[in-house]
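Asker: I need the structure of the sequence given here:
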Amino acid sequence: MATTSGPRRFLITGGNGFIGSYVAKALFEQGHYVRIADIKRTSYFNERISNEVLVGNLCDLSFCESAAQSMDTIMHFAATMGGMGAIHEANDFVIYKDNSTMTFNLVHAAVHRGVQRFFYASSACVYPTSLQHHGTNPISLREHDVWASAAPNPQGLYGLEKLNSELLLMQFVEKMQIRIARFHNIFGPYGAWVGGHEKAPAAQLRKALAAHMDPDTQGEIEIWGNGKQQRSFLYIDNCVEAILLLLKSDCNEPINIGSDCSVTIDYLTEIAVQSAGMNVGEFRFKYMDDSRPVGVHARNSNNEFIAKTLGWTPKISLEAGMMKTADWIRREMKKMLDGNNETARTELLGSFKTSKVIYLNRPIITFAILLPITSRGLEGPEKCLENLRAFAKSLARTTWRDTRELGLVHFQVKIYLGIDANDEFLLRRAGNSEMLNIQLLLSEEGITDVSTEICDVPRGHVCAIWRQCAHRAWKEKADYFVLMGDDVVLLDEGWMRDIHEQFTVISQHEHVPQGMGCVAFTDVTFPGMPTFPVIHRIHMDAFGGQVIPKVFINQDGDPFLFQLYRKWGCSRMIPSRLSNGIGGSLPARYIQQHTDGWTFGPLADAASALEKSLATSFPTATRKMTLDVVIPSYRVLLPFLDAILALKESPTCETMFIIIIDNPHSSKIIELEAKYAHRPDIRIRVNESNLGASASRNRGMKESAADWILFLDDDVTPQDDILVEAEKAIRSNPRAAGFIGNTFFPVASTIFTNAVHLAGVTHFWDIAAKMPQNESDMPWGVTANLIARRVQDGVEFDLQFPKTGGGEDIDFCRKKRDFSVAHGGKGFCPAPRVVATHPWWSNGQRSYWRFYMWSKGDGGLIKLYPNFTYLDHTPNSAELFLISTALTILGVFTYLFTRSSVVFLVSMGLAIATVIANIAHDMYRHLWRDMNRTKALRSSLRGIGWAVAVAESALIRMASEGGRLIGLFERGEIMLIGHRFDWFTGRAGNGPMNEEIMNGQQRMALVALIFGVLCFKFCC
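Answerer: Predicted coordinates for the structure are as follows:
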């Protein structure tokens, strides 16, 4: 025997194809190591059939070298092939070139890698056609009949290539074991059955089954030729058995693997009719005696040599194999038919009743490079030629392989130069030539397919040049449109095939037409930003040949395209890199003119136009929700940001994370950018100075082009499903102005953290859990976890509020709400399942400053929203302290002139009474009157500690009231002293206001009582 015992390592080319997948499965189940190399990613089998799969082109020698590494046996099934619909004269050259290249590369790799054994899938087409013409006694083809004629005369270039490959392999019989199998019409489940590559058994079964499924049509079955052609057909299980026997044998000569029982095509069709469950007499045959290829007249395998050498004969008959194959094809047809309406079903069944002639001429995919070029803005006009030469060199280097490689597609590049009409330097002729200097330069670098567009546009209007070049390329039937600049250098080979493949992946994953989308390079000078997009002609068709709207001048055109297709989940950034010498994140050579508001009207109009185009051409394409996450960050807390940036959205939502760094001197910026700047779904921007949270959020909103924005603080830990829950909330109330999530704090375990809760300063952080779930007009929510609709309402965070926050969130929510309601929408809705956790500030260390500053800011709401304010005639603690301070000052002067300390003592007594009364009243409220409210607090504190926390909560509340009063003074709003803001903005009725007024009256009564007691004591 030729093989040793134990597992072997097999490389099976075409292992996801028909015969190759069966052999791979058999060897894998026997315990051998199986590596599949195929241009397809998967086989028909649902179960695993190999240890690994390499996807690539065997016409690429380097791929073959990689695939053959560490393998001891190569089984070469891969080929460009098919039935008579594909193997005909018109396809000869394509078939010969592809198949010979694949085999040569594999033999080269096998010898180089020291492969021990090479199995080659040859064909009965190697036999002389002279032996297979008309005759009363068809010849049974023996292996040595290849040389029966004076010279070999195989069937077409397909057969010639197979024979030449046999001869090539026999040259290496001393270096490795050679096994050659000449297959005779193998058929069975998982083989091609539609599309033109199928062989006669599958074709006739499909036609018979279609007739059976559509009984109302005329009862006829199509046959190519006169039906008298004779063939032998072998069922796949028989074939696999013979292959495995051949592998184990010492036979190094070519050997037939086929059936030696030939039948006419007429008889084969009768078997197909019976396998479909019908009677032969119910149908008549429709012979297609036109120019369709029919092949040789008679072919039959002589199995004497294989029977003698391997002891093999077929076990499964033609009829039994046809029945099994019919069952499988029937299921496949039903899969394709299910879900279609009656008209589509009838059309599909009609297509099943006929076979196609296919032509394998490779499609030529044209990449149009749209290249505006100018000699202005540089240290000298000659510099632009240096830049262009560098670009041309990089273009030639990175496209050489793609434009010359064999395979399924062929790529070509064409440059469309856009030159200003008054750029005399670039419009100079090269000597006496008709070519321009720049065209001659490109031809010197091997770039000859160049068209020049003279563009009469204002200086710096790059987008207009793009539009003009793109329109011409569209008219000239280009496939892809690459928006480039003249200072670009392409860095990575293979970007054309990578882009083409990415569009295919987009089509498959997002269920959109092939070509829909936007694919951008990785710009090493501006990581994560889609600065040089590529779009397909399907985009140009949808917009009448206009690549980007006319509102764009020289900025924002590339992100516009990326954001447009992001709405369908069809925007991608590929690893192929380029560098941009000028522009991008660096200064440009012209005055940059951004298009204000392009993320609203122009983007919305384009999306509507694209949606309308898809509704008629590809109605299954589904638009996604876009939800951006905006995170202002001063401290750049990487552990928190890591958790946020790891969040995942649902398949029906597209999310981008926008981080605005508000501390340009942070040492963590470099680390953050190193980890995340390359991701196209993350945008990191750094403010030039500390502008504050509101200004940073405003910048984040301007960076966004999404439908909705989720604001998160940089120190929250969102729940893993926050994006999914946000999407659910939005889809349940699509007309809302926004949504208020729940932001919880960790369990309060210290006196101070419990006091913070009891003081009420965190009451609105989890307001979504406290308001009715059917509420459609929430008062407001904190920006630690807030969702807002992104519309052109002019609403931003007002910078009059403090940088550290306080009131800006309420103001933002109210303005957003008012705009939405005025335009037929709703207010803010609760989203209680949109959850984040906020840590205790400074790890719970005691500090009242934050709450004091918040109140300084939110006091400004009293003037802004007089409809939500009310007058409280009883002074609060801060106002009483103000009176006490005034009395103290008066007491000082009184003492200086009268030596009387009465006024001073009165002021001190009032201050002391205020503190005691506020603490006492809060203890009364929390420990007795409203004790049921405190049960909902997340606290682990009990006993005396709880009582102390209640007392401290009064101090925090008083600090907040003090900040609010100071803010009024600083803003010159003294006349608003005594006015209070209704934090519930009327949504809870008069209850909160009445309770606050009552609390104020009770505290004032306590102050008066305690003050009286103190005065009595002092007087006595």
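
Asker: use CA for all of it now, contacts and neighbours both
Answerer: Fine.

Asker: Need the residues that contact stretch 1001-1019.
Answerer: Residues outside stretch 1001-1019 that contact it (C-alpha atoms under 8 Å, 6 or more residues apart in numbering): 874-876, 906, 909-910, 912-914, 916-918, 921.

Asker: so which of these would you say is closest to residue 237?
Answerer: residue 921 (90.5 Å; C-alpha to C-alpha).

Asker: if I look at the closest one, how far off is residue 998?
Answerer: Residue 921 is 11 Å from residue 998, where distance means C-alpha to C-alpha, to the nearest Å.

Asker: between these two, who's got more neighbours?
Answerer: residue 921 (21 against 14; other C-alpha atoms under 10 Å).

Asker: Residue 489: which element?
Answerer: strand 488-490 (DSSP states H and E).

Asker: distance between that strand and the chain's centre?
Answerer: 25 Å (C-alpha atoms, centre = their mean, to the nearest Å).

Asker: so what does that strand touch, helix or strand wise?
Answerer: Counting contacts by 3 or more C-alpha pairs under 8 Å, 6 or more residues apart in numbering; DSSP states H and E, strand 488-490 packs against helix 382-399, strand 571-580.

Asker: can you give me the helices for the stretch 401-550 of the chain?
Answerer: 437-444, 462-475, 495-510, 537-542 (DSSP state H, counting those that start in this stretch).

Asker: Residues contacting stretch 229-249, please?
Answerer: For stretch 229-249, using C-alpha under 8 Å, 6+ apart, the contacting residues are 1-3, 19, 22-23, 119, 179, 181, 184-189, 201, 257-265, 296-301, 310, 312, 314-318, 321.

Asker: how about 7 Å then?
Answerer: Contacts to stretch 229-249, defined as C-alpha atoms under 7 Å, 6 or more residues apart in numbering, come from residues 1-3, 22-23, 184-188, 257-265, 297-301, 310, 312, 314-316, 318, 321.

Asker: Here is the second sequence; please produce its structure so I can put it next to the first one:
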Amino acid sequence: MGGMGTIHPQNDFDIYTDNHMLTLALLRACIAAGVKGFFYASSACVYPEHLQQSTYNSDSDSDVSLKEEDAFACPQANAPPQPQGLYGLEKLNTELLLAQFKSPLDIRIARFHNVYGPGGTYMGGREKAPAALLRKAAALTLLSPSDRSVHPDLMHMELWGDGSQRRSFLYIDDAVDGILRLLRSDYTCPLNIGSDTSISIHDLCTRALECANIDPSAVEIKTIVDRPVGVGCRNSDNTLVKATLHWAPTVSIEEGMRRTYTWIHSEIRQQLEALPEGAAPRVSFVQQLQSSEVIDLSSNTVSFAILLPITSRSKSAEPSHCLENLEKFAKSLIRTTRDDLVLGEPFNGGTTRFEIRIYLAVDHDDDYLLLNRPEDLLRRLGLTNVKTQICNHPKGHVCALWRDCARSAWTDECDYFVLLGDDVEMLDNGWMRRVHDEFLSLAHGRQVPVGVGCIAFTDTSFPGMPTFPVVHRRHMDTFNGEVVPDIFINQDGDPFLFQLYRRWSCSKMIDCRVSNAIGGSVEARYEKSHAKGWTFETLDNAVARLAETLYIASPPTITLDIVVPCYRVDPTLLTRILELDAPPTLSVMFVIIVDDPNSPNIIHLERLFNHRVDVRIRVNKSNLGASASRNRGMLEESAADWVHFLDDDIVPDPNLLFEVEKVIRAHPTAAGFVGNCQFPVACTMFQAAAHLAGVTYFWDIATKMDTDLPWGVTANLIFRRKNDGVEFDLRYPKTGGGEDIDFCMLKREASIKSGGGQLEPAPKVIVTHPWWSEGKRSYWRFYMWSIGDGALVKRFPEATYGDWAPNTPEAAVVIISIFLACFLQNLTLRNLLDTVMGLGIALLALLVANVIHDLYRYLVRHPERMRELKLDSKFRGGPWLWAALVEGTFIRIFSECGRLRGVVTRKEWDAFGRRFDWFAGRWGKGPRNEERRNNVERVALWLVVWGRVRFDTITVRAQRCLRSPTQPNPRCWCGLDEHDERQSATMADISQ
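Answerer: Coordinates of the predicted model:
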């Protein structure tokens, strides 16, 4: 569409040229394709201006009504037609052109008179008068009473001209009806499709205010006489169309305005809801809506500023080598921009033309380049728009050179800023047009102002990394001419820009390639210096600043980085994660930290995924362990708001990321979320025993607790990235054990201290974890886990409790100590044998007591707990269940042994007899009391079992002693002196 903000004399030549070329191309294509019918949308602007200069005469009750034959009415004899401007002339010429093709084409021509209605343009300079006035009226309804009292000048309506100019306006439904009737008719000449009832612009303004329920007398009408106003009066004569098509408009101007207002008001309300709360953003938005724009199509030149730091210093090459690199770059720049510079791009009814401006940055002490050699070289190659900056910064501060160049280009009002290096070679033609199109596409698709975004080239030397970004002038305006903050020295500036606009899903890497000879992922000519912590405060401040200028309280896109520590390096397993679909409002990046630098699969993995901008593969220099790998992914490689930790062997649910977005939006202040980590159905004895031993209980804790979870396993764990100093503690074993609990509890504590939320369950964020080692029997993993998680007793004393009854390994230590002390009192071989036998019986009794107790717990006290486990049907009862329960006892004891070993290894003697509450008090004292009860019952059961075994043993010994009273045995194994009469009597009693 094009209202008076676009169709005015300054744009005449561009409008005529572009419209006529487009129509000719379309007509040629239709004829070549054998199209039978051709409908042409002409305009009332074909009518001569001299017929439309008069205004409404109230005395004669006359108005200017234009008949179809008036298009060729001339002010004097032999004069050519004089339509309204070159826009009208192009429409009239095309009508004449189409008349020459009536034989191959069935022509229909409609001359439209100001079509309006819902769905039409209502701002930006291309809107018709009804939409413009309705928008301004709707804007006034956004003002609160306090806004009106503080800003009384806002209660006005802007009119172009004095408001006396008259027009007729046709509602969209009537226009569609007229088109359909025309297409079904056999009429081939031009025909008016318009309303024959005109109205002044001033009266139209009154109608708009009435639609908004605003008293027109309360609003000041501000006329702007220096804006385009068009002809004085225009109305459609519908005599011919009524006779030919039996058509007439049915929607009055009042009804059409009411319907259109409803739609425009709803559109504006949606924009208002996206603004931050408060009067300032609302008032600024109203001011924007109250003014109409004038578009100048002739000024569509888009300038690209090439920001190019250059140095002759090199560790190995001669100074002249830098000019060789510069020449190679310049030739590639000419080769890849030639078409864009010559042809431009049709856009908005005109042609967008491109230009290049090169901004060189040279160090103040680079004597070789200070002789103006770089600029001379570029000018000889035909690149004349060059400016050289002499910069005084420490060596290697490339980002400072970028800032100087960008500031100069910003002062020169460049449109795009391309951050490059002198050793870069451009590889693909048409990149300027492509970058420009991508920014326009982002504005349209993401509903953001034009210029919001960051476009990166594909760096063939560092695939997947946005090393050479392009930003728009809007970025420079937002940050007062600073392209990147001064925290950046020579690294991280480009990913900073990419991550900044990622918050609005406005970061994109295009397939236009560049090649970086030096730097990137390999060694550079300077010492690389990373900006520490830029992904936190620096990035957060920039996001907040950008949100303020966009009047958006928070970015609409959630950024999530999935961090996967990977030792197996199995591309098949990782593909299941890397090919997850994500909703459009969730920006996802995958960070794979390879912890086996010698894996032969690394090359294959990089070949598959390194080209993707959303996949970052990093390889540790040595095997550091899962915790160190997660720390690297979270702190060094991620810049998102949220981090999702996954194991490298899990199978994610296809809707995983959709559920992640839902749970984050439902709990935006949460510290993190514990996902649901399922195991396949336990089909083997060992798998069932692992469930029954309780070592898998917390893997699906998200399905068992409603809120405020104590911790979750890192196989499926989501946390908010904050600069709170919390990371995975490397004091825990590399193989895992306790580090996840430690991390979760500290993260939750830090979140609550800063006013955030707690750890929430995410039961629908589902992954399936395979059984370790393909389900083969191994207790070692559980043992090693327990060595680590035993350290939690000292680490979090507030979550521990005392237990006077020892657990199985502690009881075994006590038993061994007692027998050892007894043996030390009588160091004889016989006593040694007796001690070993007695100790064996005692420990065996302890094991039997644990087995019996576990059978009792699951079969008698809590049979319902087995129903919650994913067990094969054969483990639901009978001997298979009993056998699995027995093995589960061994797994539990093995885990407790590892915990005790950790306590001894760390010399945490005061942790002996203390337990860590795995629920951290969330379920009150219930879990603690149950654990205490279990240990008491096991000890009591052991005393019963051991006492019975001991009693039987003493009985047997006593009978043996009585049968051999004269045998020279100073002391029986049972502890009785067989030569003592009193003891002999006692033996007899026992025997009986």
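
Asker: The contacts of stretch 1001-1019 of the first structure in helices, which ones?
Answerer: Per DSSP state H, helices hold the following members of these: 906, 909-910, 912-914, 916-918, 921.

Asker: The aligned residue in the second structure for residue 438 of the first structure - nearest residue in space that isn't next to it in sequence?
Answerer: Superposed on the second structure with TM-score structural alignment, residue 438 of the first structure falls opposite residue 374. Of all residues not flanking residue 374 of the second structure in the chain, residue 323 sits nearest, at 6.7 Å (C-alpha to C-alpha, 6 or more residues apart in numbering).

Asker: how about that neighbour, what's its partner in the first structure?
Answerer: Residue 323 of the second structure maps onto residue 385 in the first structure, by TM-score structural alignment.

Asker: Would you format the ones in helices among the contacts of stretch 1001-1019 of the first structure as a markdown table with distance to residue 702 of the first structure included?
Answerer: Output for these, formatted as a markdown table (distance: C-alpha to C-alpha, whole Å):
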| residue | distance to residue 702 of the first structure |
| --- | --- |
| 906 | 56 |
| 909 | 54 |
| 910 | 51 |
| 912 | 51 |
| 913 | 51 |
| 914 | 47 |
| 916 | 50 |
| 917 | 49 |
| 918 | 45 |
| 921 | 47 |
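
Asker: nearest to residue 668 of the first structure, of these?
Answerer: For those, the nearest to residue 668 of the first structure is residue 918 (44.3 Å; C-alpha to C-alpha).

Asker: residues contacting the closest residue to residue 451 of the first structure other than its chain neighbours?
Answerer: Residue nearest to residue 451 of the first structure in three dimensions, not counting chain neighbours: residue 416, with 4.9 Å by C-alpha to C-alpha, 6+ apart. Residue 416 of the first structure makes contact with 368-371, 450-453, 469 under the criterion C-alpha under 7 Å, 6+ apart.

Asker: picking up where we left off before, give me the distance between the match of residue 323 of the second structure and residue 378 of the first structure.
Answerer: Distance from residue 385 of the first structure to residue 378 of the first structure, by C-alpha to C-alpha: 11 Å.

Asker: which of these two has more neighbours?
Answerer: residue 385 (21 against 11).

Asker: Which strand runs longest in the second structure?
Answerer: strand 350-363 (DSSP state E).

Asker: ok now that one, how far from the chain's centre?
Answerer: 32 Å.

Asker: For that strand, buried residues please.
Answerer: By 16 or more other C-alpha atoms under 10 Å, the buried positions in strand 350-363 of the second structure come out as 350-363.

Asker: Tell me how many other residues surround the aligned residue in the second structure for residue 531 of the first structure.
Answerer: Under the alignment (TM-score structural alignment), residue 531 of the first structure maps onto residue 467 of the second structure. Other residues near residue 467 of the second structure come to 25 when the count uses other C-alpha under 10 Å.

Asker: how much space is there between residue 467 of the second structure and residue 962 of the second structure?
Answerer: On the measure of C-alpha to C-alpha, residue 467 of the second structure and residue 962 of the second structure end up 94 Å apart.

Asker: Residue 845 of the second structure too?
Answerer: From residue 845 of the second structure to residue 962 of the second structure the distance is 28 Å (C-alpha to C-alpha).

Asker: More neighbours: which of the two?
Answerer: Neighbours around residue 845 of the second structure and residue 962, counted as other C-alpha under 10 Å, are more numerous at residue 845. The numbers are 22 against 16.

Asker: And the strands in the stretch 851-992 of the second structure?
Answerer: 914-916 (DSSP state E, counting those that start in this stretch).

Asker: helix/strand/coil for the residue most central in space within the second structure?
Answerer: Among the residues of the second structure, the one closest to the centroid is residue 587, at 2.0 Å (C-alpha atoms, centre = their mean). Here residue 587 of the second structure is recorded as strand under DSSP: H, G, I helix; E, B strand; the rest coil.

Asker: ditto for residue 706 of the second structure
Answerer: coil.

Asker: what's the neighbour count on it?
Answerer: With other C-alpha under 10 Å as criterion, residue 706 of the second structure counts 12.

Asker: Next: the one 5 residues further on.
Answerer: Under the neighbour criterion other C-alpha under 10 Å, residue 711 of the second structure is assigned a count of 28.

Asker: so what corresponds to it in the first structure?
Answerer: Residue 711 of the second structure maps onto residue 780 in the first structure, by TM-score structural alignment.
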